[in-house]
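Visitor: The sequence isn't on hand, but the structure is:
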C-alpha cells in the first residue's frame, strides 16, 4: 500500500502550501484594516478641526453681532444729541460688522455642510471597518476549519496506510504462535496425569500378584 503513503505525502505538501497561501490573505486583510483605521483616525482629526473652525467662526460672529448692536446704540445716542455726523459714522461701523456677519453666515453654512459630510464619511468608514473585521474573522475561522479538515484527512490517510500495511498481519501471526504454544502446553499438561496413573496401576498389579503367589505357596507348603 505504498501509494497511500505517497498520496499522504502529496496531500501534506499541498496542505502546507495551502496554509501558507491562506496566511498571506490574512496578513493582507489585517493590513487593509489597519490602513482603514489610520484613515479613520485622520478623518476624525479632520472632523475635529472642521468643528473647531466652525465654533471659532460662530464665536467671532457673536462678537461682531455684539459690536453691531453697540454701534447702533452709539448712533442712536449721537442722533439724540443732535450729532448727526457721529450717528452716521456709528451706523457705518455697524454696517461693516453686519457685512462681516453676512459673510460669516455664508461661510458657516458651507462649513456646516462640510462637517456633516465629514461625519457621514466617518460613519461610513466605521461601518466598512466593522464589516471588514467581521469578514476577516469569518475568513480566518473558515481557513482554520479547512486546515483542520485537511490535516484530519491526512492523518486518516496515514493511519489507513499503517492499518492496511503489515502491522495487523504481523500481529495476527504473533497471536497464532501464542495460541499454538498454549495448545501444546495444554496437551502436555493433560498427558502427565495419565502416565503417572498408569505407572501406579502397574505397581499395584505387581503387588497383588506377589501377594497372591505367597498365599498359594503357603497352602502348598512351600512357604
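Guide: Happy to help now that I have it. For clarity, every value in this text was computed on a predicted model and none was experimentally measured.
Visitor: C-alpha only now, for contacts and for neighbours.
Guide: OK.
Visitor: how far is the one helix or strand residue 116 maps to from where the chain is centred?
Guide: When elements are assigned from DSSP states H and E, residue 116 belongs to helix 84-163. Centroid separation between helix 84-163 and its chain, computed with C-alpha atoms, centre = their mean, to the nearest Å, is 26 Å.
Visitor: And here is the other one:
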C-alpha cells in the first residue's frame, strides 16, 4: 500500500466518524494534518532503515567481490603449481560466490528503487503538509464566519423571535386602543369657566393686535399721500 493511499484510508475513516458525530470541520483539518505528520515520521523512519539495509548490503557485496578475487588468485596459484584439481575447486567456489554476488546486486537495485520512491514520497508529503497548514487558517476562518452567519440567520428565522415581534404588535395595538379611549372622554366634554375665560382673553388679545396693525397701516398710507 502506498503512503498516500494509506493516508487516504485512515483520514477518510476518521472523517466519516467525525461527520457522524456532527463535529466541526476544524477538527477534520487538524486530524488530516496530524495524520500527515505521523505518516511523515513513519516514512522517514522507514527510509532510515532502508538506508541502513542498503549500506549493509553494499558491505556484503564488497566483501563477496573481495572473496571472488581471492579465489581467482588461488585458482591461478594452484594451476601454476600443476594442481589443476585445486584450481578447479577454487573456480567452483568462485562461481558460487559470483552467484551470491549477483543475487545481492539484484537486491541492491530493488532497495535503491524502493529508497528512491520513499524519498519521493517524503518530498510530496512535505509539500502537501505545508499546503495543508497554509490552508488551515483560511478554512478555519471560513468555518467560523459561516457558523456565525448561520447562527444569525437561524435567529432571524426562529419562531420564538417571530412570536416575540407579534407580541410587540399586540401590545402596540392595545396601547392604541387605550389612548383612543382616553381621547373619547375628551369629545363633547363641556369646557370649564376658566378655560372659556382663557380662550376669551386670547381672542381679545389677537383682535387688539389686529386693530393696532390696521391703524399703523392706515397712518402709513396717509403719510405717503
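Guide: Sure, I can see it. These figures come from a predicted structure and were not determined experimentally.
Visitor: tm score of chain vs chain?
Guide: Overall, the chain-to-chain superposition scores 0.53 on the TM-score scale (TM-score structural alignment, normalised by the length of the first structure); 133 aligned residues with a C-alpha RMSD of 2.7 Å.
Visitor: Which neighbouring elements make contact with the helix holding residue 116 of the first structure?
Guide: In terms of contact count using 3 or more C-alpha pairs under 8 Å, 6 or more residues apart in numbering; DSSP states H and E, helix 84-163 of the first structure is assigned the packing partners helix 2-80.
Visitor: what is the orientation angle of the helix it packs on with helix 84-163?
Guide: For helix 2-80 of the first structure against helix 84-163, the angle by axes from the mean of the first three to the mean of the last three C-alpha atoms, to 10 degrees is 170 degrees.
Visitor: Compute the number of surrounding residues for the nearest residue to residue 88 of the first structure once chain neighbours are set aside.
Guide: Using C-alpha to C-alpha, 6 or more residues apart in numbering and skipping residues adjacent in sequence, the residue nearest residue 88 of the first structure is residue 75, 6.8 Å away. Residue 75 of the first structure is flanked by 24 other residues according to other C-alpha atoms under 10 Å.
Visitor: ok, residue 75 of the first structure touching residue 81?
Guide: No. Taking C-alpha atoms under 8 Å as the definition, residue 75 of the first structure is not a contact partner of residue 81, at 9.8 Å.
Visitor: In the second structure, what stretch matches the helix or strand that the helix holding residue 116 of the first structure is followed by?
Guide: Where DSSP H and E defines the elements, the next helix or strand beyond helix 84-163 of the first structure is helix 167-219. Structural correspondence for helix 167-219 of the first structure: none found in the second structure, per TM-score structural alignment.
Visitor: tell me the contacts of the residue nearest to the spatial centre of the second structure?
Guide: The second structure has residue 139 as the residue nearest its centroid, 2.8 Å off, counting by C-alpha atoms, centre = their mean. By C-alpha atoms under 8 Å, 6 or more residues apart in numbering, the contact list for residue 139 of the second structure reads residue 26.
Visitor: so how far is residue 129 of the second structure from it?
Guide: 15 Å (C-alpha to C-alpha, to the nearest Å).
Visitor: With residue 35 of the second structure instead?
Guide: 10 Å.
Visitor: do the same with residue 51 of the second structure
Guide: In terms of C-alpha to C-alpha, residue 51 of the second structure sits 24 Å off from residue 129 of the second structure.
Visitor: Please say which of these two ends up with more neighbours.
Guide: residue 129 (19 against 14).
Visitor: Thought residue 36 was touching that one, still the case?
Guide: Yes. Counting by C-alpha under 8 Å, residue 129 of the second structure does reach residue 36; the two are 6.5 Å apart.
Visitor: who touches both of these two?
Guide: Common neighbours of residue 129 of the second structure and residue 36 (C-alpha under 8 Å, 6+ apart) do not exist.
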